[in-house]
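Participant: Predicted model and sequence below, questions to follow.
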Amino acid sequence: MSRPRLFLSPPHMSGIEQTYIAEAFESNYIAPLGPMVERFEQSIREFTSTPNALALSSATAALHLALRVLGVGAGDVVLASSFTFIGSIAPILYQNAIPVFIDSDTKSWNLDPELLEKAIAASPKKPKALILTHLYGQCADLAKIIAICTLHNIAVIEDAAESLGAAYAASQSGTFGIFGVYSFNGNKILTTSGGGMLVSPNKELIDKARFYSTQARDDAPHYEHTEFGYNYRLSNILAAIGVAQMEVLQERVAARQQIFTWYREMLSDIGEITFMPELPEACGNRWLTTLTFEKSDPTEIRLALEAENIESRPLWKPMHLQPLFKETLSIQNGTSQNLFEKGLCLPSGTQMTRDDAEQVCEILKKALR
C-alpha cells in the first residue's frame, strides 16, 4: 500500500472552526457580512497593529480594490514584481493599466531595489503604484524600496498574500505601504477556504474600498448607484473559519519555520543546494521551503518525489516569461529566470512530522545520486 499523499501546503484546521461556524449559523448571518466578519477584521488589526482592515473574497480582489481606490486607470503604469503569481498582476489588467515588471535580487529573491530605480527611469510615463510581492513568506528589502517610492511619489501596495506572520524590522509585512494584502486561500499558512484581507493606515481609503466591495451602493433605502462596484465581500461563514485560524497563527508560523530548519539540517551535506535567503532585518514565515539545485535538474527531483506520492512544485515562472506578457516592458537581470529553472518548493504543511521531512530528504538525495 502506498503512503498517504504528502501535499505541498494543505489546510490545517485548529479544531475551533466548527464552534465558530455553529455560532454563525445560529445567528443566521449566512450571507456576506455579519459579526464574524467584524471579528476576523479585528483579529487582523490587532495582530498587524494596523488600524483598518477589510475582509474580502480573495487577495486578488483586495489588490484590485487598492488600485481602483488609488485612481489607477486606463493607460496608467503600475510597477510590479516579476517573480510572482498571476493573481498579483491580473488586477492591473482589470484596470486597463500597464504593468512594468521588475526582476529579483539574490539577497531575498524579491524585487531588486536597484532595478526599481531603472524601471522608474525606463517607464513610458510616471508610475502610479508598485505592487511589491513578499515571495514565499519572505520580506523584500522594504527600507530601500519604500524610500525609493517615497522619493518618486509612487504608492506602494504590499502583496503579502504569502507572508502573513512575517516581519521586517519588527513590524508585520503588509504594514509598510499605503495598502497591504493578505490571502487565505486553501494552501496559505491560514485558510478560510478562499478569502483575502486589505489593510491600510488610511481609514478614508479603506472606507472607499469597502464601498466598492459591496456593489458601490449609495446611502439610500433603495438601491441607488452613482458608481459601479463589485461583489467582493467575504461571507460570515468563511470569516468564522478565519477567526479560529487567527487564534493559531503564531503556532503555524513556528511550525513552518521548524520544517524549514529540518530541511536545512538534513540537506546540509549537499553542496549544490541553496535555500531561499532571508534578509538580516527580516523574519520570514517560511510558508514554503524553497531551494535551488546548482547542477541537478529539479524536474527529475520533482518526478522522483511524485513517484512516492509526495507533492512538490517548481518555483513561480516569472511574469516577464509568460506568453501573456511577451510584449510587456520588463527590467531584468536574469535572477528570477535562473531561480525558476533551478528551483523547487518542498512540502511544508504544518501537520508534517520530522519523519515526513526525513522521507522527503531521503528520496531527494537518492534522486541526486
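Facilitator: Looks like it arrived, so ask away.
Participant: from here on, contacts and neighbour counts on C-alpha atoms
Facilitator: Will do.
Participant: quick one, helices of the stretch 101-250 of the chain?
Facilitator: Using DSSP state H, counting those that start in this stretch, the helices of the stretch 101-250 of the chain run over 113-122, 142-151, 203-213, 236-246, 249-266.
Participant: Looking at these, which one is packed in the most?
Facilitator: Ranked by mean neighbour count, the helices of the stretch 101-250 of the chain are led by helix 236-246 with a mean of 25 (mean count of other Cα atoms under 10 Å).
Participant: counting contacts, what elements does it pack onto?
Facilitator: The elements that helix 236-246 packs onto, with contact taken as 3 or more Cα pairs under 8 Å, 6 or more residues apart in numbering; DSSP states H and E, are helix 17-27, helix 35-48.
Participant: returning to what we had before: with distance to I301 added, can I get the helices of the stretch 101-250 of the chain in CSV?
Facilitator: Formatted as CSV, these follow (distance: least, Cα to Cα, whole Å):
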stretch, distance to I301
helix 113-122, 32
helix 142-151, 33
helix 203-213, 43
helix 236-246, 33
helix 249-266, 15
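Participant: Quick one: closest of these to M319.
Facilitator: Ranking the helices of the stretch 101-250 of the chain by proximity to M319 (Cα to Cα) places helix 113-122 first, at 15.1 Å.
Participant: who touches that closest one?
Facilitator: Helix 113-122 has contacts (Cα atoms under 8 Å, 6 or more residues apart in numbering) with 79, 100-103, 105, 126-127, 141, 144-145, 148, 330-332.
Participant: Now with 10 Å, please.
Facilitator: Helix 113-122 is touched from outside by 77, 79-81, 100-105, 126-127, 130, 140-149, 152, 154, 329-333, with contacts defined as Cα atoms under 10 Å, 6 or more residues apart in numbering.
Participant: what's the most buried one of the helices and strands packed on helix 236-246?
Facilitator: helix 35-48 (a mean of 19).
Participant: Return the distance of that one from the chain's centre.
Facilitator: Centre-to-centre, helix 35-48 and its host chain are 19 Å apart (Cα atoms, centre = their mean, to the nearest Å).
Participant: what ranges do the strands span in the stretch 251-369 of the chain?
Facilitator: Remark: strands assigned in the stretch 251-369 of the chain by DSSP state E, counting those that start in this stretch are 273-275, 282-283, 289-293, 330-331, 343-346.
Participant: try this one side by side with the last:
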Amino acid sequence: MTSFSKIWLSSPHMGGGEQKFVQQAFDSNWVAPLGPNVTGFETDLQAYLGNEHQVAALSSGTAALHLALLLLGVQAGDEVLCQSMTFSASANPIRYVGATPVFIDSENETWNLCPIALEAALLDRIANGKTPKAIIVVHLYGMPAKMTEILALSKKYAIPLIEDSAEALGSSYKGQKCGTFGALSILSFNGNKIITTSGGGALVTSDLKVKERAIFLATQARDEAPHYQHSEVGYNYRMSNICAGIGRGQMEVLDAHVALRRKAHQFYKDFFDRQEGTQVLHEPNMDFYSNHWLSAVVLNSFEEREALRLAFEAQAIETRPLWKPMHLQPVFEKYAFYGGTTAADLFAKGLCLPSGSNLTDSDFERIAQVLISFFEK
C-alpha cells in the first residue's frame, strides 16, 4: 500500500467565505434552527434558481423528499413511480409514508428515467386500477434527465412530478435550472455535494403557501398558540442557522465549483475517448448542461471495472461503482419494476471517478498514472 495521502471521490471544498457567516451566527447567538442565515440562504438559492421559486431550507435532501410526498397527499397504500438507478434516499421516503414504490429503468444517453419505460408503467398501473400518486425523477450525477418527454408524460396522465435534484445544483436543461422543473423539487447539501452545509437540503416550489406549509411541517407542526399545541404530526426537519451560514459562503463559490467539476470531467473524457469500448457519461446534446458532480465511466465488463477500481485503491485513490439500482436492492426487490437491463448493466460495468472541485494538479497526475498504467496492459 502506498504512503500517498488519499484522493477522495468527492470531498467538501470550502471557499473561505463560510466563516464570516458562521461567526455572525455565534456573535448574535443564533444557533437554533432558524435565524438570519437560514433566511439569507433561502434568498440566495431563490436568486440563483430564479426568484419565481420559493425555497425552504431543511436538514437533508431526504427530509425534503419526505415532505414533498406529504405535500402531494401521498398516503399509505398509494403507489409512487421512482427511477431505479439512484441512491436509496430517493426511494426510502416512499416507504416512510407507507406508499409502495414502483421502479423504472434508465435510458442509455443520460442514465436517467427512461420515458418509454415510464409510460409503459403508467399505462399498466392505470389499467390495473392503481393510478400512481407521483413520479420521482433523478438527475443522476448532475446529468439532467430528458425533462421534455418526462414532463409531457406527467401532464398527459395528470400525475405530479417530484424532481430529485440532489446531485444537480448548477445543472440545467434547455437553459432552465435543474431544481425548478418539478411540481416540487429537492436539493441536497450533504458533505460530498457540489456545495455543502455539512448536512442539509432544501425543498423548491413555485407556491409561497406550499413553502409555508413545508416549514410548518418541518418545525414540528406547531399551531399558533401561546402554549405548545399540535393538531397534526410534524417533523424536526429545519436547517440550523450555523449550517445555513456555511451554505451562504458556499453559494459564493458555486459557479467556480461547477467549472472545476466540468474541468475534471473533460480530463476523463479526453482520456477515455481514446479507449475502445468505454463510455463516459456526457451530455447528449446542447440541451443538456451538467455540473458533472461525479464523472463516471462504463467499461467493457464487470471484470475490467473491478480491476480498475482495485488499481486505484492500491494507490489510495477512491472510486466507487455506480449506484446499485433500487430494484436490485434486498430492501426493494419485492416491488414492481418496468424496463430492461439498462440500469443493471450500468451498475455492473460503471465506475465513479474522483471528481472533487478541490483536486490538485498533483492529484490528476496520480490519477493519470493509474489510468495509463492500467490501459497500457
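Facilitator: That came in fine, so what should we check first? Bear in mind the structure is a predicted one, so any value in this text is a computation, not a measurement.
Participant: hmm, back to that, with distance to N96 of the first structure added, can I get the strands of the stretch 251-369 of the first structure in JSON lines?
Facilitator: Shown next, in JSON lines, are the strands of the stretch 251-369 of the first structure (distance: least, Cα to Cα, whole Å):
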{"stretch": "strand 273-275", "distance to N96 of the first structure": "37"}
{"stretch": "strand 282-283", "distance to N96 of the first structure": "34"}
{"stretch": "strand 289-293", "distance to N96 of the first structure": "33"}
{"stretch": "strand 330-331", "distance to N96 of the first structure": "18"}
{"stretch": "strand 343-346", "distance to N96 of the first structure": "32"}
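Participant: now the ones you listed as TSV including distance to E300 of the first structure and mean neighbour count?
Facilitator: What follows is the strands of the stretch 251-369 of the first structure, written out as TSV (distance: least, Cα to Cα, whole Å; neighbours: other Cα atoms under 10 Å):
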stretch	distance to E300 of the first structure	mean neighbour count
strand 273-275	15	17
strand 282-283	31	21
strand 289-293	11	23
strand 330-331	30	23
strand 343-346	11	24
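Participant: And the ones you listed: which comes nearest I178 of the first structure?
Facilitator: strand 282-283 (19.8 Å).
Participant: mean deviation of the closest one from the second structure?
Facilitator: When the second structure is overlaid, strand 282-283 of the first structure sits 0.6 Å from its aligned residues on average, using mean Cα distance after the TM-score superposition for the first structure.
Participant: Read off where that strand ends up in the second structure.
Facilitator: Using TM-score structural alignment, strand 282-283 of the first structure corresponds to residues 288-289 of the second structure.
Participant: contacting residues around the matching stretch?
Facilitator: 110, 142-147, 168, 170-178, 262, 282-283.
Participant: Would you pull up how far that stretch lies from the middle of the chain?
Facilitator: Its chain's C-alpha centre and that of stretch 288-289 of the second structure lie 16 Å apart, by Cα atoms, centre = their mean.
Participant: Regarding stretch 356-364 of the second structure, how distant is the last residue from the first?
Facilitator: 11 Å (Cα to Cα, to the nearest Å).
Participant: my bad, should have said stretch 50-68 of the first structure
Facilitator: Using Cα to Cα, the end-to-end distance of stretch 50-68 of the first structure comes out at 21 Å.
Participant: go on, stretch 330-340 of the second structure?
Facilitator: Counting by Cα to Cα, you get 19 Å between the two ends of stretch 330-340 of the second structure.
Participant: Find me the equivalent region of that stretch in the first structure.
Facilitator: Under the criterion TM-score structural alignment, stretch 330-340 of the second structure matches residues 323-333.
Participant: just to revisit the earlier point, distance to F340 of the first structure added to the helices and strands packed on helix 236-246 of the first structure, as TSV?
Facilitator: Listed next are these as TSV, based on distance: least, Cα to Cα, whole Å:
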stretch	distance to F340 of the first structure
helix 17-27	37
helix 35-48	31
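Participant: among these, which is nearest D269 of the first structure?
Facilitator: Proximity to D269 of the first structure (Cα to Cα) singles out helix 35-48 among these, at 37.9 Å.
Participant: Against which helices or strands is the closest one packed?
Facilitator: In terms of contacts (3 or more Cα pairs under 10 Å, 6 or more residues apart in numbering; DSSP states H and E), helix 35-48 of the first structure is packed against helix 17-27, strand 52-56, strand 171-172, strand 196-200, helix 236-246.
Participant: show me what contacts the residue nearest the centre of the first structure?
Facilitator: Nearest residue to the geometric centre of the first structure (Cα atoms, centre = their mean): A161, 2.1 Å. By Cα under 10 Å, 6+ apart, A161 of the first structure lies in contact with 58-60, 87-88, 133-137, 173-174, 180-185, 188-189, 196-197.
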